[in-house]
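Chemist: Okay, sequence plus prediction incoming.
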Amino acid sequence: MPSHTTTTWWLTGLSGAGKTTLAQALAKELRDRAEAVCVVDGDELRSGLSQDLGFDSASRAENVRRAAHMARILNANGIHAVVAMISPAAKERDAALALIGKERCKEIYINTPLEICMLRDPKGLYKRAEIGQLTQMTGVQSAYEPPLSPALHLDTNVTEISQAVLQILAI
């Protein structure tokens, strides 16, 4: 067991909300402070560890479960985890937080408005959903259940990334 407490920050929100950008900035700040940290990004998981999963409810739940186990293992080995994934269902996020340990896991809701996420559309997913090429887009055809009581609520449309990092580290 590590001599210091490790933390998992679970960043949840719609595609384009700023989760990955914020996760990378938080990881950089932690590394600058000589803290061991690993970003667990939903897109990266889907390109490797979770490439066998689809986007139906059961597959999304399994992807969240895998990310939670990964974060728990990282924390147990003295490494902070910054999880950046949509994780749309409250039930699965709650199970993930319980698995990691509520005392070490902080849920951060990146509540950037859908309209802003659609304008950003870094991966072209909203455009694909709009023309019918994507049928299970969270926030469009598939529901996103916002956290009821996250440790922190951020909107990257109005909060600078550097300020958001400081707010996260203060919780």
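Modeler: Yes, it's here.

Chemist: all contacts plus neighbour counts: C-alpha atoms, from now on.
Modeler: Will do.

Chemist: Regarding the protein, what is its longest helix?
Modeler: helix 57-76 (DSSP state H).

Chemist: So which bits of that one are buried?
Modeler: For helix 57-76, the buried set under the neighbour-count rule, 16 or more other CA atoms under 10 Å, comprises 60-61, 63-68, 70-72, 74-76.

Chemist: Presented hereafter is structure B, for comparison with structure A:
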Amino acid sequence: MQEYGSAECTAERHPSLLQALVENRSTLVKTAARITGCHSRAEDVVQDAFLRLANVQKLALPLKAQVNYVFRIVRNLAIDHYRKQAMEQKYTGSEEEGLNTVVHGATPETTNLHQETLDIIDTALNQLPPRTRYAFEMYRLHGVPQKDIAKELGVSPTLVNFMIRDALVHCRKTVGMSHD
């Protein structure tokens, strides 16, 4: 299959575990499906197990233990997937529920106040040096880790942390001054 086509590349690394997974794939999918309750999610679980096993260093285990190890990984991943799914279902609702939700405080006055605050923050960000603004926006708006921003800008992660802090302080000060 396409998704297991990389087994040749990683086979040198740990041939027996990957081989055990590929040889028992259909049984592993059935095992995961019993836990997740969905065949396609079970396929995803087995794919995740394959990716995990591709990165495992060589283990000196007998063949039966290797097969058991692969089944344990799939079982644990399926349980994790099931728990995540249950948690998501617990905290999410249907689309119809969302349409009937009353938004408190969404008056024209509060909407205007929020828009004015956003305009003030935009003005404050435009007052910052471009590199500081970029670091702040990438971290706070796009969720890029600080170490990645530092690498991209060619500076230390500590400097990125200070730039983000300085931008936040500047925005808070600007918003505070405008509301006084």
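Modeler: Great, that's in hand. These numbers were taken from a predicted model, which means no experiment stands behind them.

Chemist: Now the TM-score, please.
Modeler: Superposed pair, TM-score by TM-score structural alignment, normalised by the length of structure 1: 0.23. Supporting alignment: 67 aligned residues with a CA RMSD of 5.0 Å.

Chemist: that older thread, mind listing what's buried along the helix or strand following the longest helix of structure 1?
Modeler: Note on helix 57-76 of structure 1: by DSSP states H and E, the next helix or strand toward the C-terminus is strand 80-84. Buried residues in strand 80-84 of structure 1, counted by 16+ other CA under 10 Å: 80-84.

Chemist: can you state the direction angle for the helix or strand just after strand 80-84 of structure 1 and helix 57-76?
Modeler: Counting by DSSP H and E, the next helix or strand C-terminal to strand 80-84 of structure 1 is helix 90-100. Computed by axes from the mean of the first three to the mean of the last three CA atoms, to 10 degrees, the angle separating helix 90-100 of structure 1 from helix 57-76 equals 20 degrees.

Chemist: could I get the buried residues of strand 80-84 of structure 1 as CSV with distance to Cys117 of structure 1?
Modeler: Listed next are these as CSV, based on distance: CA to CA, whole Å:
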residue, distance to Cys117 of structure 1
His80, 27
Ala81, 24
Val82, 21
Val83, 19
Ala84, 15
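
Chemist: Out of these, which is nearest to Ala129 of structure 1?
Modeler: The nearest member of the buried residues of strand 80-84 of structure 1 to Ala129 of structure 1, counting by CA to CA, is Ala84 at 21.5 Å.

Chemist: Isn't the closest one up against Gln24?
Modeler: No. Using CA atoms under 8 Å, Ala84 of structure 1 makes no contact with Gln24, being 9.3 Å away.

Chemist: Quickly list what's touching both of the two.
Modeler: Counting by CA atoms under 8 Å, 6 or more residues apart in numbering, the common neighbours of Ala84 of structure 1 and Gln24 are Val39.

Chemist: Quick check: Leu11 of structure 1 is in a helix.
Modeler: No. Judged by DSSP: H, G, I helix; E, B strand; the rest coil, Leu11 of structure 1 forms no part of a helix; its state is strand.
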